[in-house]
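1. Got a sequence here, can you build the structure:
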Amino acid sequence: MRLFSQLSWYFLREWRRYLGAVSLLIVIAILQLLPPKIVGIIVDGVTLHRLSAGSIMMWIGIMLVTALVVYLLRYVWRVLLFGASYQLAVELREDFYRQLSRQHPEFYLRHRTGDLIARATNDVDRVVFAAGEGVLTLVDSLVMGCAVLIVMSTQISWQLTLLALVPMPVMALMIKRYGTQLHQRFKLAQGAFSSLNDQAQESLTSIRMVKAFGLEDHQSRQFAAIAADAGEKNLRVARVDARFDPTIYIAIGLSNLLAVGGGSWLVWHQQMTLGQLTSFVMYLGLMIWPMLALAWMFNIVERGSAAWSRIRSLLSEAPAVADGSKILPEGRGVLQVAIREFSYPGNAQPALRNLNFNLRPGQMLGLCGPTGAGKSTLLSLIQRHFDISQGDIRYHGIPLTQLRIDSWRGRLAVVNQTPFLFSDTVANNIALGRPGASRDEIERAAKLASVHEDILRLPQGYETEVGERGVMLSGGQKQRISIARALLLNAEILILDDALSAVDGRTEHQILHNLRRWGQGRTVIISAHRLSALTEASEILVMQHGVVAQRGKHNALLQQKGWYSDMYRYQQLEAALSEDEDSRSSEEKQHG
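-> Here you go, the predicted structure:
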């Protein structure tokens, strides 16, 4: 029952719908009391020869009209009640999505995708079902049950009513016990469903790798084990669920036995008429639904309560990065980075130390270094995915922590290491940040990213559907479409996080040439493993173990002994050998 108090904010806001539905339920409950009373009148009238055929037909007509009115009222209250509960589903999912969009990478380190999907779908459905069907059963069972009890005790016999209700307290205690067990077991079952979702999502997104390594049987066994665990936990829920109905039917059966036995004794001693006993048994039959509804309500509400606790725990989680209040002034500014030390949450080892530089509009900063040197960490801090405890990053002289996140990120265009394309057309993927962009603007961005010609060769050109995650495109095409998407934004700061790794040297040279022309007056930050991408940078930071090991321009770094000159010569030699091998293979093809 805690769920109803937890959702009271919604019930109070939608009080008109709920009050209307509850009022109609009360009217329906009163109308349903008429048929047993009328049947009792007809039975006594027939046995005592008090009613004519016309009177009997009149009473039957009244019952038919009552049934028709009840039917119409049930239709109206269902529209009112379930319309309100479906609106709750919309709002909860909107809040859920808004919460996910506010969170930062640290949040997604702790929550897996399958679990989040399960909470947004299955858990929300359970809460909504409780807000609709749960409210219905609660009100219907209370109103109908109380009305029937009042009529039985006041209009027929309070002694027989008490006798018939003897099994009910025992039944109520058993249902309460089952409800507590159901809450705990259903929460575990929902957790198992989340794990099943996780496994299914990971298996589907990595299906190419699974097939490449021949892991189909291994993944199938793993999935089967998780599915079996989820099935076992759901079976434990079903075992508790299965106890509700037998308990209720036994209690109702005992009540009927006591009612018929006690009522027969009263009829025998002429303290009750046969018609009254018939009405009493029919009223007792009306008690079956309230009793079943009460048990069903406990079932629904306990499931909804377990689901709500999972949803609320996520909705109440504040973002790791707090939003600021200041808005950036118009125009381009200087990006100032002064990081004394930064460590990831839960990790004592510093990821960055003593990192300082200023980047003016029109300048290009190059980042390089071995894997794990801290390049992507620096770019994450610039995007404000994490906050810095020792040091700060400023733009226009304002610390990023004081800025509104949307104001700051509106100045950035980012291409990450792993490009992500939506299951949509090429044009819509490029225009993701500017949905209203014209076709000319989209094509101009594609030309700057050297992907225009590739797009024209696709079956429907810019209207070609790229499939889930761009499955029908090569890695280089996906990277260049992501670059075109970023260039279309015309942002002040462009960040390329190893975004040219999947393109060949000639295409890389063309893209960098276009970027120099496009980036006049704009700030560009390029992180790259292939050092040829950094030759035109205003300054290059060579990072190792989270610190700047070398810094300077390309030619100056080549003159210094260290990682940069060694790696550049190695890459040049590798490129020369690759070209020599390509030319030799082409000659063999010509002679062959």
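2. switch to C-alpha atoms for all contacts and neighbour counts from now on
-> Fine.
3. So which residues of this structure form strands?
-> In the chain, the strands defined using DSSP state E lie at 335-342, 352-359, 364-368, 390-395, 398-399, 412-415, 493-497, 523-527, 539-544, 547-552.
4. Here is the second sequence; please produce its structure so I can put it next to the first one:
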Amino acid sequence: MSIFSKLMWFFKANKRLYILGLSFLLLTEISQMVSPALIGRFTDILVAREVTSQNLLIYGGGILLFSILMYGFRYAWITHIFQGSALLERTLRQQLFDHYMQMDTTFYQRRRTGDLMAHATNDLSAIQRVASGGVLMLVDSIVIIIFTVISMAFVVDWRLTLIGVLPLPLLAWGVRYLSPKIRRAFTASQEAFSRLSNKSQESIAGIKAIKTLGQEQQDVASFTSEVQNTIAINKKVARIDSMFGPMATLVMTISYVVMVTYGGSLVTNQTITIGQLVSFSTYLGLLVWPMFGLGQLFNVLERGNASYMRVQEILAEKSAIIEDESGRETLAHGDVTINIDEFKYPDDETTTALSDVHLTVKAGETLGLVGRVGAGKTTLIKLLLRQFDDYQGNITVGGFDIKQYKLKAYLKAIGYVAQENFLFSTTVLDNIRFADLTKTREEVEAAAKKAAFHDDVLGFPAGYETEVGEHGVSLSGGQKQRLAIARALIVDPEILILDDALSAVDARTEKQILGALKAERQDKTTIIAAHRISSVMNADEIIVFDDGQIKERGTHAELLALNGWYAHMYAQQQLATQLDEQLSAKEENNA
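-> Next up is the predicted model:
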């Protein structure tokens, strides 16, 4: 029953709805108690052969009247109770979704997508059933039992009632015995569902890689193993849960045996009439539902309790990115100054990811970041994007620490394009203007032209209305990158960050895009991280990272003069470009 105390905040907030629902439930049970008494009375009249048309009208009409009343009251309480459960589901779903939107990168590194989806679907449905079926079965069962026992005692005989309900405590003992077992089983079941959901999500998202590598059979085998494990866990749940039904049946059977033996003797001794025994049998029949209802209640509450604890565990997690509620609301702009003394990732406190990184990018300038894989380029960008705040030092924009800005004011000033970009299952038009859906078709086309993407779009079946498919499946790697660049440019950000965002485009297109950026962003800051030197060679300053530190810095000409890593990498790339050009020319001549 602890789940009800955990949800008391909701029941208090919607007490009017539940008070009305439970009031109609009470009226339903009162109406239900009248019919067995009328049936017993009519049976006595029938046995005494005193039936008249008036009696038929009175008792038949009475039973019909209270049945109609019961129908109306039942409809009213069901609509109120289930309306409340829908409100609970909506409230928790909104809380969970808002929480997902507020959590930081570390949270999503620790939590798998399938698990988060399971919390938002299966777990919330289980909790919702507590506020509907759980409340229904709890109150309905208790009220029916109380009203029925009272009616049996007053309408029939208190001695028969007392002996008839004596087996019921056996049911309470059974519930107490099974409760901890089924709670553990339900928790394991929900966790198994999360694992299965995550496996399904990963397989569907990675279907291209699975097919390309010929791993269909292995993935099917892995999925089958997960399914079998889930089935085995749910079988255990079913075995424990199924013990309650036979237990309730046994208890009710004992009560019927008591009724037949002891009740029959009372009729023989003329302590009660046959009609009263019929009424008692009818009342006893009314107890069948509460007995099984308690079994279902037991199931719903334990499953809801396990799910609620899982959801609360998620909601209890706090983001490491704390927004200053009194922070600056004006859009961030101005010089970008980076002073990072040291930064370590939260999940790896032994390795220093960045150290002694000090630089300034004036508004209107372009900064280039280069270095081998894992050198620290993307880490620095993550700090600029406030994906991590726990570092020694500070980053300022326009003279203000980025932590002093409200997240909306700061992040709205940044246009970010990663190497791998997420595209939504909608049109090219809406993907480009995703950050601001009020942008016109003309503005979208202008952004696409700057990103050298407009001509590609014109070649699509429906132009800008072409659906890109899930994750942009219908586009090539280069088209995805250029669409993402257009999406960043359409909001004209104060700070544009390209994180190896030109890796999938050819040299000619790269030159075209960089030329457009230089012409359009004379007064805006641009930061380009790249592996290809050609992407950054025209930057105002180029930083060479190695092991999280600045190893070289300067303009393209200055770095070439140093004859270090940058100069060697540039020479290698130039040689590779020349070889490619010679090979292409040879193929054209042969053709």
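5. just to revisit the earlier point, any idea which of the strands of the first structure is most buried?
-> The highest mean neighbour count among the strands of the first structure, using mean count of other Cα atoms under 10 Å, belongs to strand 364-368: a mean of 26.
6. so how much does that one differ from the second structure once superposed?
-> Superposing on the second structure places strand 364-368 of the first structure at an average distance of 0.5 Å from its equivalents, by mean Cα distance after the TM-score superposition for the first structure.
7. Where in the second structure does that strand align, residue-wise?
-> The alignment of strand 364-368 of the first structure onto the second structure (TM-score structural alignment) covers residues 366-370.
8. what ranges do the helices span in the stretch 151-300 of the second structure?
-> Using DSSP state H, counting those that start in this stretch, the helices of the stretch 151-300 of the second structure run over residues 158-164, 168-205, 207-212, 216-241, 244-258, 264-268, 274-286, 288-315.
9. Quick one, which of the ones you listed gets closest to Leu87 of the second structure.
-> Evaluated over the helices of the stretch 151-300 of the second structure, closeness to Leu87 of the second structure peaks at helix 288-315, with 15.7 Å, by Cα to Cα.
10. so how far is the closest one off the chain centroid?
-> Relative to its parent chain, helix 288-315 of the second structure has a centroid offset of 20 Å by Cα atoms, centre = their mean, to the nearest Å.
11. and if you look at stretch 258-276 of the first structure?
-> Distance of stretch 258-276 of the first structure from its chain centroid, counting by Cα atoms, centre = their mean, is 59 Å.
12. try stretch 431-448 of the first structure
-> 30 Å.
13. what range in the second structure matches that stretch?
-> The counterpart of stretch 431-448 of the first structure in the second structure, using TM-score structural alignment, spans residues 433-450.
14. do you know how far the alignment partner in the second structure of His509 of the first structure is from Glu365 of the second structure?
-> Residue pairing (TM-score structural alignment): His509 of the first structure is matched to Lys511 of the second structure. Going from Lys511 of the second structure to Glu365 of the second structure by Cα to Cα, to the nearest Å gives 18 Å.
15. between these two, which one's more packed in?
-> For Lys511 of the second structure versus Glu365, the count of surrounding residues by other Cα atoms under 10 Å is larger for Glu365: 20 against 16.
16. That one contacts Ala519, doesn't it?
-> No - look at Glu365 of the second structure against Ala519 with Cα atoms under 8 Å: they stay out of range, at 12.0 Å.
17. thinking again about what came up before, run through who's touching the match of stretch 431-448 of the first structure.
-> 429-430, 432, 454-455, 482-483, 486-487, 489-491, 513, 516-517 (Cα atoms under 8 Å, 6 or more residues apart in numbering).
18. Pull out the buried members of those.
-> For the contacts of stretch 433-450 of the second structure, a burial check counting by 16 or more other Cα atoms under 10 Å picks out 429-430, 432, 454, 482-483, 486-487, 489-491, 513, 517.
19. Can you tell me which of the residues you listed is closest to His358 of the second structure?
-> Using Cα to Cα, Leu517 comes nearest to His358 of the second structure of these, at 25.3 Å.
20. Excluding covalently adjacent residues, which one is nearest to the closest one?
-> Lys450 (7.3 Å; Cα to Cα, 6 or more residues apart in numbering).
21. likewise Ile3 of the second structure?
-> Excluding the flanking residues, the one nearest Ile3 of the second structure by Cα to Cα, 6+ apart is Asn305, at 5.2 Å.
22. what's the distance between the one you found and Val288 of the second structure?
-> 26 Å.
23. quick one: which of these two has more around it?
-> Taking other Cα under 10 Å, Asn305 of the second structure and Val288 do not tie; Asn305 has more neighbours (25 against 17).
24. Can you verify my assumption that that one contacts Asp123?
-> No - using Cα under 8 Å, Asn305 of the second structure is not in contact with Asp123, being 9.6 Å away.
25. The first structure: which residue goes with Ser474 of the second structure?
-> With TM-score structural alignment defining the correspondence, Ser474 of the second structure maps onto Met472 in the first structure.
26. If you tally nearby residues, what's the number for that match?
-> Around Met472 of the first structure there are 14 other residues, counting by other Cα under 10 Å.
27. ok, now Gly61 of the first structure?
-> Neighbour count for Gly61 of the first structure, taken as other Cα under 10 Å: 12.
28. now do Lys208 of the second structure
-> Neighbours around Lys208 of the second structure, by other Cα under 10 Å: 12.
29. repeat for Arg119 of the first structure
-> Residues lying near Arg119 of the first structure (other Cα under 10 Å) number 24.
30. what about the closest residue to it other than its chain neighbours, distance to Ala118 of the first structure?
-> Excluding its sequence neighbours, the residue lying closest to Arg119 of the first structure (Cα to Cα, 6+ apart) is Ile311, at 6.2 Å. Per Cα to Cα, Ile311 of the first structure is found 10 Å from Ala118 of the first structure.
31. Leaving out sequence neighbours, find the closest residue to the residue nearest to the spatial centre of the second structure.
-> Centre of the second structure computed as the mean C-alpha position; nearest residue by Cα atoms, centre = their mean is Ala120, 3.5 Å away. Leaving aside its chain neighbours, Ala120 of the second structure sits nearest to Arg93 (6.5 Å; criterion: Cα to Cα, 6+ apart).
32. The one you found against Ser125, yeah?
-> No - assessed by Cα under 8 Å, Arg93 of the second structure is found out of contact with Ser125, at 9.8 Å.
33. contacting residues for the residue nearest to Arg119 of the first structure?
-> Counting by Cα under 8 Å, 6+ apart, Ile311 of the first structure makes contact with Arg119, Ala120, Asp123, Val124.
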